[in-house]
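S.K.: sequence plus predicted model, see below.
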Amino acid sequence: MRATLRWAHSDLRRHRGEALFLVLATAGIVASLLLATALFGYATNPWQRVFTQAHGAHVTLHTTAAADAGRLAGLDGVESVSGPYPTASLTLASKGGRASVELRSTPAEPEVGRPLITSGHWLDPATPGGVVLESRLARALLTAPGDTLTVPGSARRLTVVGIADSSEPRYRPGERPGLVWALPAAVPEPVGQVVGLRLTDPGDSGYAVQRAVTELGAGAIGEVATWQQARAEAQGDNRLLGQVLGLFGLGALVAAGFAVHGAIATRIRGHLRDLSVLKAIGFTPGQVVRVFLVQHLVYALLGAVAAAALTEALGGAVPGRLGDAVDVWQGLPGHTAALFAVPAGAVLFIGATTGLAAWRAGRVPPVPVPRPAAPPAGRLTGLARRALGARVPPALVLGWHKAFGRRSRSLGAVARLTLPLLLIVVALSAWTTIDRFHSSPERMGMPTALGVRADASLDDARARALLERDPQVAAAYPGVEVAALVPGQTATIALRGLGTRAEPYPYTLAEGRTARGPHEAVAGQGLLDLLHVRVGDWVRMTVGERPQILHIVGRSIEPENAGRVISTSLDTLRAGDPDLRPSRYQLRLEPGADPEEVAARLASAGRGHLDVHTVANPADGLSPLRAVVLGLIAILALIGLIELLTAIGGTVREGERDLLALKAIGLSPRQITAVTVTATAGTALVAMLLAVVLGLPLAHWLIDAQGRSSGIGAGIAQGPSPLLLLLLGTAAVLGAAALAALPAARAARRRLADTLGAVA
């Protein structure tokens, strides 16, 4: 045991930097995996908790005011019903903010879909003008219990008496109105009603919608929302962040395992004589294997324990969503198990890769095998000899030959270094894609910056004149949006009519062409997946009692409504309904215009008749991803550094036997140093080229796959700029050369007696 400890201690002293980097890299990998676990729990649990406590509805139906929605309670598979509750659409204002809301007449607290009061209290007949706001809507309006809300354009006032969490789809500016519960006296003129269905089989929501449409008629159904949609919306960006952290964490773990494997294999090749001596003095193969295995398991264990301790103690203090995720995760039932399982899994994986490499050390024979006089890669290739004849500096030729002369070892070293560099290229692509959402939103499905809803008192001509009067409004596109039942009547989608044939809306197309003729439309990826159609197909949907048949001629990048959107021109919708008038406008601003300032001016000019909001950018919720990407790049850089140190150590040790020959042919110590530096830099250069060639297509595939799964659609991936890739490659090559310079210079200046001892 004493001899084993002395060997491990001696090895640690010789490779302190490598040991430190391995501990740090393991800590970063385990921390990223723990944060990914926390984000997955945070994405699912809050909504699931609210849904369970609220006894949430599996299907929520918006119907006309005349529909007999009470009949739905008798449908097969319906366990219980909430409502029907009369509803009205309003615009509420508070502290300079505005929001479109659904005012829901609720005489008593519902049993199904019960709002969970987080502050204040439930509706009280003593306050007939009191309302309870859904929590996200309350945050958007900056309101709290006791505040007063106004209805623009009228003298009406509502008093906030409570804030509540709801399991229904939440408020999204410009897409979904906020939910407000009120007493019947506060909803004097309802225009519709809503009913919630609790099913005996939650997975049967599609069939339940079909039965409801059959019972009430397609014309009675306005909009349908299922619990699956509400859950997906609630998870939102948190799940994406968790996927990114998990993917890169696992990739970094694999890269770290390969780096450890390569380090041990290189060390074994450099210490064959020492290992033979250990065998000769009585070490068993198992003891030799344990020396390497235990040593690297200790490194991995130190990093994993440090990561788990820091995540547990300080994770909640991280500002923003990551800190919130850790706080919620620490209160979940599976938190303790995950806190032990994730670090243990990482340590076991590193242990497995260590064991595979250490097993070779156990097979070293106790009697040293003489090294061959001429290794297989010892002879120069014809290309190398021609390069020397062409007076290419010998250091460059011999360095390149040393790096790639032994094909199997060269490929292994390049592959191990390529993996972390490839993941860095993928991370930079994710960063660039997020930046493109902000810098060039028109290329990412957001050609307009503002959305406007006009009330019924403004006709189209007056509304457009009012909007286009602002000097920073480049164009105002009139439009309407209605809910349409899909074929099979299992769900609703958003049917939009935007722009006219004379002034078409500038959709961002990823496939096909724009809709120019009658009955032509473009659709989002979410709709294509929902209906199992593709560009070129015809689709039939139902708007009220009226069928609408459209020809999908293009696929647009659609960030809203999970991509379940089909868009055509306003003229096409007016052909089926001549009385249709625009109810919304999308505004394209002049370059450099501030959307917030323009929105404030238009709201003021509208005098309560315009509800102006900025178009939501899906990248706004991904701001924590920037810090995540930086942290992952740092972890991957540490892993790459480990591999470089391994490659440098192996190159220097293998170069000791060539030192006498190089000096004999007249190379100076500086030239001998340049041989090793060239070999290391050449390995880094080839690895970087492979990382770019393989990493860019991989990044595009991963980002577009995520875009397809979220409904936005493929075509959003953006690679890093050539300048950034050039800087990354230059840093990798120059960094490798700088790391190799000092050990190579020391080896080149060794005394001849030392060299003879090394090769004996």
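M.R.: Everything's here; your move. The shown structure was predicted, so the numbers you read here are calculated from the model rather than taken from an experiment.

S.K.: please count neighbours and contacts with C-alpha atoms only from this point.
M.R.: Fine.

S.K.: and the closest residue to Arg321 other than its chain neighbours, how close does it get to Ala325?
M.R.: Closest residue to Arg321 apart from its sequence neighbours, by C-alpha to C-alpha, 6 or more residues apart in numbering: Pro624 at 7.1 Å. From Pro624 over to Ala325 the distance is 12 Å, taken as C-alpha to C-alpha, to the nearest Å.

S.K.: let's bring in a second model and compare:
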Amino acid sequence: MRATARWVRADLRAHRGEALFLVLATAGVIVSLLLSGAFLAYGASPWQRVFTESTGAHVWIQTTAGADAKALAGLDGVESASGPFRTAVTTVELDGAKARVQLRAAGAEPPKVARPLMTEGRWPEQEAPAAAEAAAAHAPARAAAARAPTEGPAGTDSADRDTAGAADGIVLESSLARALWAEPGDMLHVRGSDGIAHALRVSGVAETAEDRYSPGRTPGIGWVLPGAMHRLGTEADQRGQTIGLRLDDPEDTDFAIQRAVTELGDNQIVSVSTWQQARDDAEGGGRLLGLLLGLFGLSALLAAALAVAGAISTRIRGHLRDIAILKAIGFTPGQLIRTFLVEHAALALLGVACGAVLTEVLGPRMPGRLGEAMRLWQALPAHTWVPLAIPLGALLLIVGTTALAAWRAGRVSPVPVARAAIPAVRRMPGTVRRALGLRLPPALVLGWRGAFHSRARSCAAVGRLAVPLLLITIVLGAWTTLDRLEHHPERVGIPAALTVRGDGLDAAAVRRMLADQPKVTAAYPGDEVKALVPGQTGTITLRGLGTDRDPYPFTIAEGRAADRSHEAVAGQGLLDLLDVRVGDWVRVTVGGDPQVLHIVGRSIEPEEDGRVISTPLDTLREGDSTLSPGFYNLVLDEDADPAAVAAELSSGADGRLDVREIPNPVQELSSVRGVLGGLVTVLALIGLAELSTTIAAGVRERRRDLLALKAIGLTPRQIIAVIVAGTGFTALAAALVGTVAGVIASGWLIDLQGRSSGIGAGIAQQPPVTALLLLVAAVVAGAVAVSLLPASRAVRQRLADTLGDSL
């Protein structure tokens, strides 16, 4: 053991820089893997916790008001049910902020299945009969007070105090409460079918495992008492029922929906949603970040393992004589293998420990979603074993790779074999002969020959160095894609910047208001309805947007745009769901009425996981001639500020227009930029470690050549140039291979992720040519700079020092 320790200590002193690079690279890999685990937990675990604690429903079915929804609770395979609840969809307002909400008439106690988990406040209390009658009688007076103008904050506070005691209570789902900036005690205002504004006091905020609130797509959820629902008097066409079914088999959702449609009839089913859809919606960008970091982390771990294996193999070749002597004096093959294994396992253990400690200590203090994800992860039960399993798995992989490389040390013969005094005559490569004929500098010619004289070793060195460069190119591709999609949202299917909804205004009035705004380039009318897919197993979004004369500028990735009646474009998620392709016909059911559409193109669709089929609004009007636009999508001038235009439209319409910016899903991934920069640093460290190994191998293999070069009169500078040129050619070959393969792989991986997420392929952007050229130039320049010091040391060696290399 003492001899092994001395050997390891001497070897580390001789290769300090390479050992430091390996430790830093391993630590960076562990940080990346742990952050990916945190983001995966951040994406999935909050929803899973809420679903488990609330005894969530696996299927939610929205029916018409007259359907016998209660009968669905007795279907085979249904374990229990939540509801049915009477529902009404309306618009609530708080301090100018508006949101669509589905009100549910719940009892005095929260339901046992799909129970809302109260995070703030309390559940609405049941009113006494006398109090309820008094509240109903004074409803007009409260509504008048709610919409009466006030002269300042003092007046507003007074009005709220006057109505707080008599207003009905409502519990808001947490995402809806965040959108409205609502807290317990705030007063919401909702206008009933009679035109009278009613006040609702926020009594609490609750979490649920259902679909989250999404402006313009999915209404939020609010729970009220049955008496409050009756007093609101909402529009008849906005009323319905909803019931949640908890199944014996959670994966049996499609069959359960089919039985529900058979029981009630497809004309009684308005929409359906499943727990898988709610989970995917809740995971959002956090899961994507986790998968992205996990992919890069595992790839970087593979690159680090290859770098360690290359370093060990190079050191073994450089210590063949020493290993033979150790065997001759009594070292066993197992002891030699253990020597190399212990040294590199210790380096890997140090890097793994540093990475794990840094992530655990500094991770929660990181800004933005990184710190939030780490703090949440540390509070979950899985955090007790995952931070140990990930570093342990990485350590085992590195140790396993090290053992395979160190095994060669045990096979070295105890009697060193002398090289032939006169090597076998080999024909000079044609490339070298032609280079000499062109009178190129001898340093370049000899450097080229030194870099590629052995095909197997040269290819191995180029391949190991090309792996981190390939990953860096993929990172550059991801960075470029995120940057262009953020600054050019029309490439990700978002040509419009704003969506406008009229609050009680007819279509003509809304169009006049939009026409008065000079920064609005175009206003496209649209409407959305929920439709049942063939087989009645799921709900998709059927969107009418634009008209036949003025079609909406969809981002078409395949096929063409819809410009005729009953033509449509669909997202990748819908094509996968229905197992159809561009050119097929599909039949969907809207409120019991079938719609047959011809899919003529695939659009880049970032909403609803791509499960959207879009057609001109004229096609929807063929089934309902009275259909009016539910919203308008506005395309602005290139230099227009969406926030400023939205403020001008709202102020010019006296609050009668609900104007919102259309969110860009790429913005959810903005926090990944810093992580990608860190990954580039980690990969650069791995590349430096591999480069130092390549330089050491080149210097060792050229020692006999140095004697000959000195003997024929080459100056020390020329000899240094030979070694540096050989390293530069190796780095150049690796950079070209890595960047070319990285450009191909980055486009394929990004499009694969887009296809699997439902957005669709066609969003990948290749890195700029200038960036790739700078990367290649930086790699070659770095290789030349790093090799100068070892080359100068080799030249300063005395001739007698290298005579032993003949063995």
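M.R.: Yep, it's here. Predicted model only: the values in this text are computed from it and were never measured.

S.K.: please enumerate the helices of the stretch 1-150 of structure 2.
M.R.: Listed in chain order, the helices of the stretch 1-150 of structure 2 (DSSP state H, counting those that start in this stretch) span 2-14, 16-53, 129-137, 139-147.

S.K.: all strands for the stretch 151-300 of structure 1, in order.
M.R.: 157-165, 178-182, 192-199, 221-226 (DSSP state E, counting those that start in this stretch).

S.K.: deepest in the core, which of those strands is it.
M.R.: strand 178-182 (a mean of 26; mean count of other C-alpha atoms under 10 Å).

S.K.: state which helix of structure 1 is the longest.
M.R.: The longest helix of structure 1 (DSSP state H) is helix 227-270.

S.K.: whereabouts in structure 2 does that helix align?
M.R.: Counting by TM-score structural alignment, helix 227-270 of structure 1 pairs with residues 275-318 of structure 2.

S.K.: if you skip the residues just before and after it, what's nearest to the equivalent of Gly526 of structure 2 over in structure 1?
M.R.: Using TM-score structural alignment, the partner of Gly526 of structure 2 in structure 1 is Gly479. In this structure, Gly479 of structure 1 finds its nearest non-sequential neighbour in Leu498, 4.2 Å apart by C-alpha to C-alpha, 6+ apart.

S.K.: so what does the one you found match up with in structure 2?
M.R.: By TM-score structural alignment, Leu498 of structure 1 lines up with Leu545.

S.K.: in this structure that match contacts Thr499, no?
M.R.: No: if you go by C-alpha atoms under 8 Å, Leu545 of structure 2 and Thr499 don't touch, sitting 11.8 Å apart.

S.K.: settle it for me: which of those two has more neighbours?
M.R.: Leu545 (27 against 23; other C-alpha atoms under 10 Å).

S.K.: so who does the more buried one touch?
M.R.: Contacts here follow C-alpha atoms under 8 Å, 6 or more residues apart in numbering; on that basis Leu545 of structure 2 touches 524-527, 551-552, 614-617.

S.K.: Ile635 of structure 1 now?
M.R.: Contacts of Ile635 of structure 1 by C-alpha under 8 Å, 6+ apart are 24-25, 28-29, 252.

S.K.: which residue in structure 2 lines up with it?
M.R.: So, by TM-score structural alignment, Ile635 of structure 1 is matched to Val682.

S.K.: can you tell me the helix or strand for that match?
M.R.: helix 672-701 (DSSP states H and E).

S.K.: okay, the angle between the helix or strand that that helix is followed by and helix 672-701?
M.R.: Sequence order places helix 703-711 as the next helix or strand after helix 672-701 of structure 2, per DSSP H and E. Calculated by axes from the mean of the first three to the mean of the last three C-alpha atoms, to 10 degrees, helix 703-711 of structure 2 forms an angle of 70 degrees with helix 672-701.

S.K.: just to revisit the earlier point, closest to Ala256 of structure 2 out of the contacts of Leu545 of structure 2?
M.R.: Ser614 (27.7 Å; C-alpha to C-alpha).

S.K.: Serialize the strands of the stretch 151-300 of structure 1 to CSV and add fields for distance to Arg290 of structure 1.
M.R.: Shown next, in CSV, are the strands of the stretch 151-300 of structure 1 (distance: least, C-alpha to C-alpha, whole Å):
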stretch, distance to Arg290 of structure 1
strand 157-165, 56
strand 178-182, 63
strand 192-199, 59
strand 221-226, 57
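
S.K.: to Ala304 of structure 1, which of those lies closest?
M.R.: strand 157-165 (37.4 Å).

S.K.: other SSEs contacting the closest one?
M.R.: For strand 157-165 of structure 1, the packing partners by 3 or more C-alpha pairs under 8 Å, 6 or more residues apart in numbering; DSSP states H and E come out as strand 116-120, strand 130-134, helix 135-141, strand 148-150.

S.K.: matching residues in structure 2 for the longest one?
M.R.: So that's helix 135-141 of structure 1. With TM-score structural alignment as the criterion, helix 135-141 of structure 1 aligns to 174-180.

S.K.: who's in contact with the most centrally placed residue in structure 2?
M.R.: For structure 2, Leu288 is the residue whose C-alpha lies nearest the centre (C-alpha atoms, centre = their mean; 2.4 Å). Applying C-alpha under 8 Å, 6+ apart to Leu288 of structure 2 gives the contacts Leu40.
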